[in-house]
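Asks: sequence? don't have it. structure:
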């Protein structure tokens, strides 16, 4: 366990005081079901029996606060709607997973054998959750300032890279339908595949009498967003 703690200290720039908390942030629910390594922290306490879900819940809120505060500071003339669009684009599960890979978190994730065999260490869902759990652990162990500084460092230039706030594809598609006097877009899941810890969804977006497009994602929301973007592209290109 000390090797993982040393790596986390290097990644976060913070030496964990409560080591069990950070091991918890790395632990998927499948870990330790049968014959998993339990481990003991410096204080002699067991590291078994907990997974990252509660820390992910907390870290998700800390991440949102950190990014929202930075956007508020950087873009003083933008409306609430524009800031919300930027925020939504910066806290997606796929972006969190991308940053988790950049930080080198995949080898540290603690999974059960089946989840490992199913490619859990490359799952956007798992990696995004682990990063948010790590943010939650930092918040508890080191305080809000350290957690926010970590978020701003990890997200880096992404926060200000888009000079025009991106519009959510589902909102843009809804506006297109209204402007062209069509019924609102509809979304339906046409396929779900993969294990519970790494699902893949295929969603079809359609506008009645106009057309449809399908796309995949690691969550229903992500697939809906991608399908809306695909349909918008078809409509704009006259396909």
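Replies: Cool, the structure landed. In this text, all values refer to a predicted model and were calculated from it rather than measured experimentally.

Asks: every contact and neighbour count from this point should use C-alpha atoms.
Replies: Fine.

Asks: quick one: the helices in this protein?
Replies: Counting by DSSP state H, one finds helices in the chain at the ranges 2-12, 19-26, 53-74, 80-90, 93-103, 113-117, 124-142, 144-155, 158-161, 169-179, 220-236.

Asks: among those helices, which comes closest to residue 192?
Replies: Closest approach to residue 192 among the helices of the chain is made by helix 220-236 (9.2 Å; C-alpha to C-alpha).

Asks: let's bring in a second model and compare:
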């Protein structure tokens, strides 16, 4: 169940149901307002956590860390780990068009869930859920990491695992503007696929997303 994955049990499940209801479901209370609230809750919790964990960093460094932690891609990855695509309430047409796998829809639902937890239980339960789901990313994720492939290699070597494996799984688009899809595999963990305008960029993006996943699931 989703509540078990979140580590939070709702007293009023209507908050959770609304948080998972996309605006395509006409006639039902959707998650747009709760998403607005969840965005503010997430920003506050992350800002406070970074302020306390990095007392010697200046505003600019804290802002970069904060931006990386609350960006839509990060929310979508957390949502994918929670398997939100199986829980979001979409219209039939939206689901048929692939809405359940849409990163924006998943990240919005993730923010809405945080808002729902805040409404249901207050700031402290919301803080506990956020800090647990984001895990080690809070202290390690920063835009200063320019070479995620090297960081991923160091991560697996420190744990006695084989080196990551990268494979091109798709190439699309015209020759002058191709899009590469690369899969990165780390033993004992789910593979990650990411795209980029070159093989190198796709590998770096895949490595960065894998690092986020690994730090959520140590």
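Replies: Cool, the structure landed. Here the structure is a predicted model, which means the values were calculated and not measured.

Asks: for the two chains, what TM-score is obtained?
Replies: Overlay of the two chains. TM-score (TM-score structural alignment, normalised by the length of the second structure): 0.65; 154 aligned residues with a C-alpha RMSD of 2.5 Å.

Asks: out of the helices of the first structure, which is closest to residue 188 of the first structure?
Replies: helix 220-236 (8.4 Å).

Asks: got the contact list for the equivalent of residue 146 of the first structure over in the second structure?
Replies: Residue correspondence to the second structure (TM-score structural alignment): residue 146 of the first structure is matched to residue 125. The neighbours of residue 125 of the second structure, taking C-alpha atoms under 8 Å, 6 or more residues apart in numbering as the test, are 8, 117, 118.

Asks: let's see 10 Å
Replies: The contact partners of residue 125 of the second structure, taken as C-alpha atoms under 10 Å, 6 or more residues apart in numbering, are 7, 8, 114, 117, 118, 131.

Asks: okay if I get those as CSV plus distance to residue 67 of the second structure and neighbour count?
Replies: Shown next, in CSV, are those (distance: C-alpha to C-alpha, whole Å; neighbours: other C-alpha atoms under 10 Å):
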residue, distance to residue 67 of the second structure, neighbour count
7, 25, 12
8, 26, 15
114, 17, 28
117, 22, 29
118, 21, 20
131, 16, 18
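
Asks: of all the helices of the first structure, which one is nearest residue 190 of the first structure?
Replies: helix 220-236 (10.7 Å).

Asks: what's that closest one packed up against?
Replies: The contact analysis (3 or more C-alpha pairs under 10 Å, 6 or more residues apart in numbering; DSSP states H and E) places helix 220-236 of the first structure against helix 169-179, strand 186-193, strand 200-207, strand 211-217.

Asks: grab the nearest non-local neighbour of the residue most central in space within the first structure.
Replies: The first structure has residue 93 as the residue nearest its centroid, 2.2 Å off, counting by C-alpha atoms, centre = their mean. Leaving aside its sequence neighbours, residue 93 of the first structure sits nearest to residue 128 (C-alpha to C-alpha, 6 or more residues apart in numbering; 5.2 Å).

Asks: same thing with residue 5 of the second structure?
Replies: Counting by C-alpha to C-alpha, 6+ apart, the residue nearest residue 5 of the second structure is residue 82, at 6.3 Å.

Asks: re earlier: so which of the helices and strands packed on helix 220-236 of the first structure is the most surrounded?
Replies: strand 200-207 (a mean of 22; mean count of other C-alpha atoms under 10 Å).

Asks: so what secondary structure elements neighbour that one?
Replies: helix 169-179, strand 186-193, strand 211-217, helix 220-236.

Asks: which one of the ones you listed lies nearest to residue 86 of the first structure?
Replies: Nearest to residue 86 of the first structure, of these and by C-alpha to C-alpha, is helix 169-179 at 12.7 Å.

Asks: would you mind getting the angle between that closest one and helix 220-236?
Replies: Calculated by axes from the mean of the first three to the mean of the last three C-alpha atoms, to 10 degrees, helix 169-179 of the first structure forms an angle of 40 degrees with helix 220-236.

Asks: helix 169-179 of the first structure packs against which elements?
Replies: strand 200-207, helix 220-236.

Asks: how about a cut-off of 8 Å?
Replies: Secondary-structure packing of helix 169-179 of the first structure (3 or more C-alpha pairs under 8 Å, 6 or more residues apart in numbering; DSSP states H and E): helix 220-236.

Asks: now do the buried residues in the helix it packs on.
Replies: 220, 222, 223, 224, 225, 226, 227, 228, 229, 230, 231, 232 (16 or more other C-alpha atoms under 10 Å).

Asks: check stretch 69-82 of the second structure too.
Replies: Applying 16+ other C-alpha under 10 Å to stretch 69-82 of the second structure flags 69-70, 72-82 as buried.

Asks: before we move on, back to that, got the helices of the first structure as TSV, with distance to residue 203 of the first structure columns?
Replies: Formatted as TSV, the helices of the first structure follow (distance: least, C-alpha to C-alpha, whole Å):
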stretch	distance to residue 203 of the first structure
helix 2-12	36
helix 19-26	30
helix 53-74	25
helix 80-90	20
helix 93-103	17
helix 113-117	25
helix 124-142	17
helix 144-155	29
helix 158-161	28
helix 169-179	13
helix 220-236	6
